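Asker: below are the sequence and a predicted model; questions follow.
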Amino acid sequence: MEPRSTKGVSRLLTLPPEMVSNLLHFCDEQSLKNLSSTCKILHGTIALSLKYRRIDISAHRIGRFEYTHGNGTVTHYWSDQYPPRFDVEVLARKQHGFLEEVLDRPYLGSLVHDFTWTIRSYCDPDGYWPGRMTTDAVYPDTHMWESFQKMTNVTKLDLGCYQETWDWVYLRQPPPVLFPSVTDLRLSGVMYRQIVETIFDSITLSNLEHLSLDNLQDPGQSGDEYPNRQSYFGTALWDPVALPQIIKETKWPGTMRGILPLIQDRCSTLRSLSYRKPGSWAELQELGPIPYQFQDEECCREVASFIGSVSGTLEAFTFEQGVSEPQLSWVQSGEISNLWIYGFMARKMKPMDQRFIDHVLPVLMNTTWLSLRELNIIGVGSWQGEPTMDAPTKARLQKHLGSEVSVHYQDVSQRPCENFEMS
């Protein structure tokens, strides 16, 4: 578009603002700047379009977030950098103001195409922690879902959530459709399964090109949904016969399972996949078959099956497993001391490495990758002191993939992350 071109501008101005906004969606930023110089009215409209095209009101993407929990302070590590963009109060005010704007002028929601948001469930707008609130407290932003529904043109969505022990019923009840136009999706943090399933049910999966499940964890069932909750922390927890059935029947907290099978064989244009999951103090073999080990095994099976289903289109794949910092881990029963955890970290006994070898690596080794150009394997380091991804294994994998595929290995993840603690 030529600068100061006025041809057709008069006709454009006769259209409703919503239609003008939709037309502007197809213009690049330089064309928008050129068009805005034609008249004052368009200048205002285009400035608004540019302002709302990319919205980032988040805490999860570029910073750690510390909060008080029980008898200590824990830091969430599904963030990229330190420090956070906003503190709790500032984040709450900015989010509340944006949601109000979209409700007052719904067409503003249609202007948003790149949306980054942290669902804050740890306090109300005044910064009160859940521990100081009553059980009948109402989620602070009860109009959040309604505002989200106005954003029908979002193509790039980065949604994070900090959901801990406070059980907000509102967050478990998302509307039936959210962000239907998404083609680039990142989900991170401890998030209710209902939110994740709603998003995947809403988008056209055949149009999904980029997917990142970044330390996506399930808070599990609410307390009253456990029929005999205490038994899960008793002898049944260590029973190798009973436990698999318990895990199937119970939505156990931890790395979210069942999401990749939900979308498998439906992502026909997926180009990149990043799957990042936490390690856990629960990986100690001495503890026996505990829930996290069963969940981790299932997650690796799901990843292996899913990547095989997108082998024709996948251009980049990242598999990363972080390790919890030992000083931030605890067991509420007090049966395991931090000294054990430190010892585990020193020995680097990580069954999760072996699960990668058992499930994911065979698919990488035996599948024909038509489009793959980049492979990153991070956090798969050693198995009881012996290398897991040794030189011969790496050489065989590179030979199978071909020289045109760039393969990057990193034994220990530089982005440790906490596993959700059972409450």
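Answerer: Received the coordinates, thanks.
Asker: can we go C-alpha only for contacts and neighbour counts from here?
Answerer: OK.
Asker: let me know the secondary structure of Ser206.
Answerer: At Ser206 the chain is in helix, as set by DSSP: H, G, I helix; E, B strand; the rest coil.
Asker: and the gap between it and Leu262?
Answerer: Distance of Ser206 to Leu262, given as C-alpha to C-alpha, to the nearest Å: 13 Å.
Asker: now the strands for the protein?
Answerer: Counting by DSSP state E, one finds strands in the chain at the ranges 54-57, 65-69, 72-76, 114-120, 156-162, 184-190, 210-218, 254-255, 272-278, 316-322, 374-378, 382-383, 386-387, 406-410.
Asker: give me whichever of the ones you listed is most buried.
Answerer: strand 254-255 (a mean of 25; mean count of other C-alpha atoms under 10 Å).
Asker: and it, what does it pack against?
Answerer: On a contact count with 3 or more C-alpha pairs under 8 Å, 6 or more residues apart in numbering; DSSP states H and E, strand 254-255 meets strand 210-218, helix 291-309.
Asker: for these, give me JSON lines that also has distance to Val138.
Answerer: Listed next are those as JSON lines, based on distance: least, C-alpha to C-alpha, whole Å:
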{"stretch": "strand 210-218", "distance to Val138": "22"}
{"stretch": "helix 291-309", "distance to Val138": "32"}
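Asker: let's bring in a second model and compare:
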Amino acid sequence: MLHPSNIDDGFPAEILQLIFDNLVSETRTLARVGLVSRSWRTLSLPFLLKDVDLSSHNNGRLPEYETPSFPLLRGVVMADYSDEYRPRSLVPRQRAFLRLITDRPELAMHVKAFTWTLVWKDFDENGLADMDLRTWDVFSRLQNVARLDLASLHNISDQPYTRQNPARLFSAVTHLRLVGWMHRGLVKAILASLDASKLGCLELDHLQDEGALPNGEPIPQDLATKHSHHRGDPYDDEGIDDKLRARQERGDAAIFPGPMWFPLRLLRQRCLGSMKRLQIRLGPFTDTPDRRNYITMFHETAKFIRSAKDTLKTISIGLGEHPTLHCEDEDLLSSCRTSRITIRQIYRPFCFDLTSAFLHRLLAVLTEERFPHLTRVDLEGFRIIRNGTSRLARPPSPDLTWQYIRDCPFIDEGFTKTANIDYRQPFSGYDYYISGMDQDKLDELEEILERS
């Protein structure tokens, strides 16, 4: 703290600090305050850094990017969909922050809330800049961050540094939100560092596993699509068991893209003594990702809720509904007949089975367990269970589903009418091809992928 005699305009430092503290959310104002004098900049800088937001994924809908000629499938663009949808100032501002903390590492202690979108490269850049290579070092210094909102939206497969994060990051986090597609090493570094007994809020918003080859490199889209497991009964199968996960950890099996259930499994095995809010948002179901990731996500969500039942106050679960899922038939007239048949006879039943299986997992835990503090449960995107049909032709009886709904003390039938139309496409691997690998090595890799 500066002594009042060091403030060149006579204002007591304590009064200025109170004023600056009230301006924490006013980033531009605080930045201008620092231009008044050197002493004001010294005094205001910690407050300017208290809540750092250098992100693009929270900008919501972006009408300027929408494509009117394809309103059904591409009519809405969201800022958390891709790294293409960001202001041109984002990367320069991120690098300025990295430079500041690199030059003055003592300032890192002042950052209490941190919102960041990992896009890495600026527009038209071919590689990482020198300052980008300080990212993990700067992140490791942010040891007082309590609220972390981290998104990964980059489409980079050829820069190893982006996956060479430290083993421990953000150890003081009590409110965690993860968005986009991430490699497990980054997620594990955060979860292994924080004190799970103090974690009060967990939000997984369209969080997806970017996937990995057995050697840890990101999996190419073509190999992921070719070798993903597309069969499996969502009502009965276990999904990714501990044995397969152990093989993945050892590098004996590949990790396929899909909804990331990994944080739920890792956290529920620890003491969750303060967990009050759980929010999970999944993108529209498609048959591209490995089916086992969906099934595992259903299991792990239910198990996580059970493990935190003594402290949870609110639960919010949202399933993204594909635009074609609930559109009127006349809206599909511009599509070819084969596409219309696929939507009606394959896609809708496929989505019904996944939605129904997930709902049964949720209803079972919400009905069977005692929740002393739970006051609100929000479920959205489950409309298909009202009039859907099964692809497997043997789901639990629809009458049983409605009986579960009536028996659950936290919901009523109204949630089955709540829409959640979502235009996001699932992440299915990076668009690159393995090069420089001889045929014997490629055959060996293909065999491992088949056994994964």
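Answerer: In hand now; what should we look at? Because the structure is a prediction, the values reported are computed rather than measured.
Asker: how alike are these chains, TM-score-wise?
Answerer: Here the superposed chains carry a TM-score of 0.72, computed using TM-score structural alignment, normalised by the length of the first structure; 366 aligned residues with a C-alpha RMSD of 4.5 Å.
Asker: returning to what we had before: possible to save the strands of the first structure as a markdown table with distance to Gly44 of the first structure?
Answerer: Listed next are the strands of the first structure as a markdown table, based on distance: least, C-alpha to C-alpha, whole Å:
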| stretch | distance to Gly44 of the first structure |
| --- | --- |
| strand 54-57 | 17 |
| strand 65-69 | 37 |
| strand 72-76 | 40 |
| strand 114-120 | 20 |
| strand 156-162 | 25 |
| strand 184-190 | 29 |
| strand 210-218 | 33 |
| strand 254-255 | 46 |
| strand 272-278 | 37 |
| strand 316-322 | 40 |
| strand 374-378 | 43 |
| strand 382-383 | 58 |
| strand 386-387 | 61 |
| strand 406-410 | 46 |
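Asker: quick one: closest of the ones you listed to Met144 of the first structure.
Answerer: strand 114-120 (9.3 Å; C-alpha to C-alpha).
Asker: how big's the offset between the closest one and the second structure?
Answerer: On superposition with the second structure, the average gap between strand 114-120 of the first structure and its aligned counterparts reaches 0.5 Å (mean C-alpha distance after the TM-score superposition for the first structure).
Asker: who's in contact with the counterpart of Val412 of the first structure in the second structure?
Answerer: Per TM-score structural alignment, the equivalent position to Val412 of the first structure in the second structure is Ala419. The contact partners of Ala419 of the second structure, by C-alpha atoms under 8 Å, 6 or more residues apart in numbering, come to 321, 380-383.
Asker: can I get those in TSV including distance to Gly75 of the second structure?
Answerer: Compiled in TSV, those are given as follows (distance: C-alpha to C-alpha, whole Å):
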residue	distance to Gly75 of the second structure
Glu321	14
Glu380	21
Gly381	19
Phe382	22
Arg383	21
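Asker: mind checking which of those are in helices?
Answerer: Among these, no member falls in helices (DSSP state H).
Asker: what's the closest of those to Gln17 of the second structure?
Answerer: Glu380 (43.8 Å).
Asker: how far away is that closest one from Leu374 of the second structure?
Answerer: For Glu380 of the second structure relative to Leu374 of the second structure (C-alpha to C-alpha), the value is 18 Å.
Asker: so how far does the helix ranked longest in the second structure sit from its counterpart in the first structure?
Answerer: Ordering each helix of the second structure by length in residues (DSSP H) puts helix 348-368 first. For helix 348-368 of the second structure, the mean distance to aligned residues of the first structure following superposition is 2.5 Å (mean C-alpha distance after the TM-score superposition for the first structure).
Asker: closest one to Arg396 of the first structure among the strands of the first structure?
Answerer: Arg396 of the first structure lies closest to strand 406-410 among the strands of the first structure, at 11.9 Å (C-alpha to C-alpha).
Asker: can you tell me what sits against that closest one?
Answerer: 373-381, 398.
Asker: quick check: the farthest pair among those?
Answerer: With C-alpha to C-alpha as the measure, no two of the contacts of strand 406-410 of the first structure lie farther apart than Arg373 and Gly381, at 22.6 Å.
Asker: these two: which is more packed in?
Answerer: Using other C-alpha atoms under 10 Å as the criterion, Arg373 of the first structure and Gly381 rank with Gly381 on top: 25 against 17.
Asker: give the aligned equivalent of the more buried one in the second structure.
Answerer: When the second structure is aligned by TM-score structural alignment, Gly381 of the first structure is paired with Arg383.
Asker: contact partners for that match?
Answerer: By C-alpha under 8 Å, 6+ apart, Arg383 of the second structure lies in contact with 415-419.
Asker: looking at these, which one is closest to Trp120 of the second structure?
Answerer: Once C-alpha to C-alpha is applied, the member of the contacts of Arg383 of the second structure that ends up nearest Trp120 of the second structure is Ala419, at 34.3 Å.
Asker: closest to Glu446 of the second structure out of the contacts of Arg383 of the second structure?
Answerer: The closest of the contacts of Arg383 of the second structure, once distances to Glu446 of the second structure are taken by C-alpha to C-alpha, is Ala419, at 40.9 Å.
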